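**Student:** coords below, sequence missing:
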């Protein structure tokens, strides 16, 4: 074989190797491109999952936040608690039908959202807006903060429930600071292109009334009643309660001043007084639980209840608590009221519970219900009015000295049962999802 033939054979072997190497490079390039495409797809998918999770967490946070507000005190337009001049969240956004316990919404913005909150990384919390009902304006997006990541938000929609005493809270979550951008009517393609994710969370919320069964008389006493001085005035002209004036488990050791008793016209006052009522007279009867719906220790766990601390005269502390939007007030120990103050309002009453004896003296006016888990001593020889406009419940004995009045109002009883109280989730009454 000549040298020329050998040279050609060597050239042919090199060409084949080159072709094979090029084909391998091509296959490797195709595999790399496919792997990169899969990686990009996985990255986009994980980003979508992350945004969806953020929006869902925001929606769930909105439900818990709303429950806290419903059981909270007075707030301002930024949803922050205030000591005076604010308005309770429930009063700002809910409307109540007192006779039948139906709860509805006072209105919302055109998008249906009544209020909203956006994450604020500067304060490690939420910046919220709680305007008057149906007055929520469009939110202006905040300036982005470098490295802050997503700025989620939620908007709250409030609607009446299917049953009296319930309402439906809808929280719309969004991974953007403007919740309206994650609209339920937006297309999936549009949300994907704009890197948006929206979630919703429905929860049925029920009202646990402050007083489960308000007494039908202005005065209910488990023990005995003793009166000295001018006497105790009892007034009830409400036909629904049959004009009942007093119910006692014991009896009254001194007769009532008939001129101070006022029942339904045409009803003798003697027929409106009940003593030795067997249910109250029972030794093991829990008068507090009978009307309030729970034993005292358990009742104190009401989410809307607030403990008031006071030494001596508690009138000032009760007045300050009422101005701050607190309506169910609990005083540990002896409750003393000796100041000439007006506490509460007939259209927005207060419930005062004393976990001990109660000592009332001088002129004052309480609009609502007073509960004494113990004896009640009430003295007034000032010549001025000393009045409880509503209901008094005493689980011990009642002793009065001087002139005082208790005037029953059905409207106040309806407030105590059908408007005032705590809001809790209905078991099984929730649904979540995404759009």
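**Tutor:** In hand now; what should we look at? These figures come from a predicted structure and were not determined experimentally.

**Student:** contacts, neighbours, all on C-alpha from now
**Tutor:** OK.

**Student:** contact partners for the residue nearest to residue 90 when sequence neighbours are not counted?
**Tutor:** Setting aside the residues directly before and after it, residue 90 is nearest to residue 70 in space (C-alpha to C-alpha, 6 or more residues apart in numbering), at 5.5 Å. If you count contacts by C-alpha atoms under 8 Å, 6 or more residues apart in numbering, residue 70 has them with 88, 89, 90, 422, 423.

**Student:** which parts of the strand or helix carrying the third one are buried?
**Tutor:** Using DSSP states H and E, residue 90 sits in helix 89-93. By neighbour count, and taking 16 or more other C-alpha atoms under 10 Å as the criterion, the buried residues in helix 89-93 are 89, 90, 92, 93.

**Student:** where do the helices sit along the stretch 51-200 of the chain?
**Tutor:** Using DSSP state H, counting those that start in this stretch, the helices found in the stretch 51-200 of the chain span residues 89-93, 188-193.

**Student:** name the surrounding residues that touch the shortest one.
**Tutor:** So that's helix 89-93. 69-70, 72-75, 105-107, 114, 132-133, 158.

**Student:** ok, which stretches of the stretch 301-435 of the chain are strands?
**Tutor:** For the stretch 301-435 of the chain, the strands defined by DSSP state E, counting those that start in this stretch cover 305-307, 328-332, 335-337, 342-343, 350-355, 358-361, 364-372, 376-380, 386-394, 398-407, 421-434.

**Student:** second structure for comparison follows:
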């Protein structure tokens, strides 16, 4: 007996199975493709998130750098600083930041926008390989002036000595004062002639008739008395420094060091090219014209000149460097400060010309014959901080002004 429909039924069941398998295969393929696309999308999202976060972190790093820069330097006006453009008022080096996860590098641009009573510091970071990844952070700060001098103080006398002059000057060195009643020397110990002997020291009046800050031969007047004075506070550490300056001695050292103004070899000629106008001299001397580098010209300035008229410099000689002589042929505009309380007692001035003042923290020996100590009158609304290009401000963030975008 035969069943003619059986093979047909089996064939139909086999076809149905094949169709089901095909459908399942297609579904699996779609699922696999969807899963792969989803995974790829998630990878891209994760990668973009990492890079966006790195860009934001780079912007934050730039912002911290910018605020730190403003903490040590005056921001004169609105200025934009990028690696390819560093106008006046910008940091000298803007580096790139490399992400720790992706290895991407990010450059940043700093913008200082000076307002009436605050400064907006903005840092814009951008991927070096992919500029589409970018971020910006900003904050507002206030710059609070840090004073080297008390406001309203005038220049000290040509000689400021914590102690006495150990030997009377010989060979007719010269001190020039602007008025017959002005002090030529002031001591933290005594104003007695026995402590501050004049010896052969000539004291002459001069008048800056043409206002160029340089003593010309026709501006010298008649002789006058060697007027002496005394200031309080000695004996104590840095008493002569504290008499003249408001800023703590170590802070002045730190700020000059941070600015790169430490010179153990040659000293650059002319005025300081960056603030503050404070130099640390680590040269045991004697300091001669050959120890001054550069090619400088101008009124009262040549290649053997430190500072310039109306652009004076404070030179600090730490006690570790003794009491180096500044020999003849050298001209200094500014103030020279010797920290040592003992070394200068047997090692006096070497013969250089000083427009300003020399400060000693102890006794000092007599100056050489060709020395010139010239009193100057720096006036800028009675603010020597401006004259000496202090350019030093503490920056404080204004709370609630930070944002990123």
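**Tutor:** Looks like it arrived, so ask away. Source: prediction; values computed, not measured.

**Student:** on that earlier part again, ok, of the contacts of helix 89-93 of structure 1, which one's closest to residue 253 of structure 1?
**Tutor:** Ranked by distance to residue 253 of structure 1 (C-alpha to C-alpha), the contacts of helix 89-93 of structure 1 are led by residue 73 at 42.6 Å.

**Student:** helix, strand or coil for residue 221 of structure 2?
**Tutor:** strand (DSSP: H, G, I helix; E, B strand; the rest coil).

**Student:** that one contacts residue 178, correct?
**Tutor:** No. When contacts are counted by C-alpha atoms under 8 Å, residue 221 of structure 2 is not listed as touching residue 178 (9.6 Å).

**Student:** the two: which is more packed in?
**Tutor:** In this view residue 221 of structure 2 and residue 178 are compared by other C-alpha atoms under 10 Å, and residue 178 has more residues nearby, 19 against 14.

**Student:** ok, back up a step: list just the nearest of the contacts of helix 89-93 of structure 1 to residue 336 of structure 1.
**Tutor:** residue 73 (23.8 Å).

**Student:** strands of the stretch 101-250 of structure 2, start to end?
**Tutor:** 105-114, 119-127, 134-145, 159-161, 174-177, 185-187, 202-206, 220-223, 228-230.

**Student:** so which of those comes closest to residue 60 of structure 2?
**Tutor:** strand 134-145 (6.0 Å).

**Student:** in the closest one, what counts as buried?
**Tutor:** So for strand 134-145 of structure 2, counting by 16+ other C-alpha under 10 Å, buried means 134, 135, 136, 137, 138, 139, 140, 141, 142, 143.

**Student:** name the helices or strands packed onto it?
**Tutor:** Here strand 134-145 of structure 2 touches helix 6-70, strand 119-127, strand 393-397, strand 403-404, going by 3 or more C-alpha pairs under 8 Å, 6 or more residues apart in numbering; DSSP states H and E.

**Student:** the most centrally placed residue in structure 1 and residue 308 of structure 1, how far apart?
**Tutor:** By C-alpha atoms, centre = their mean, structure 1 has its centre lying nearest to residue 70, at 2.0 Å. Distance of residue 70 of structure 1 to residue 308 of structure 1, given as C-alpha to C-alpha, to the nearest Å: 20 Å.

**Student:** I'd say residue 150 of structure 2 and residue 245 touch.
**Tutor:** Yes. Look at residue 150 of structure 2 against residue 245 with C-alpha under 8 Å: they come within range, at 6.9 Å.

**Student:** pretty sure residue 231 of structure 2 is touching residue 243, no?
**Tutor:** Yes. With contact defined as C-alpha under 8 Å, residue 231 of structure 2 reaches residue 243; the gap is 7.3 Å.

**Student:** mind checking how far residue 275 of structure 2 is from residue 251 of structure 2?
**Tutor:** For residue 275 of structure 2, the distance to residue 251 of structure 2 - C-alpha to C-alpha - is 14 Å.

**Student:** residue 316 of structure 2 now?
**Tutor:** From residue 316 of structure 2 to residue 251 of structure 2 the distance is 12 Å (C-alpha to C-alpha).
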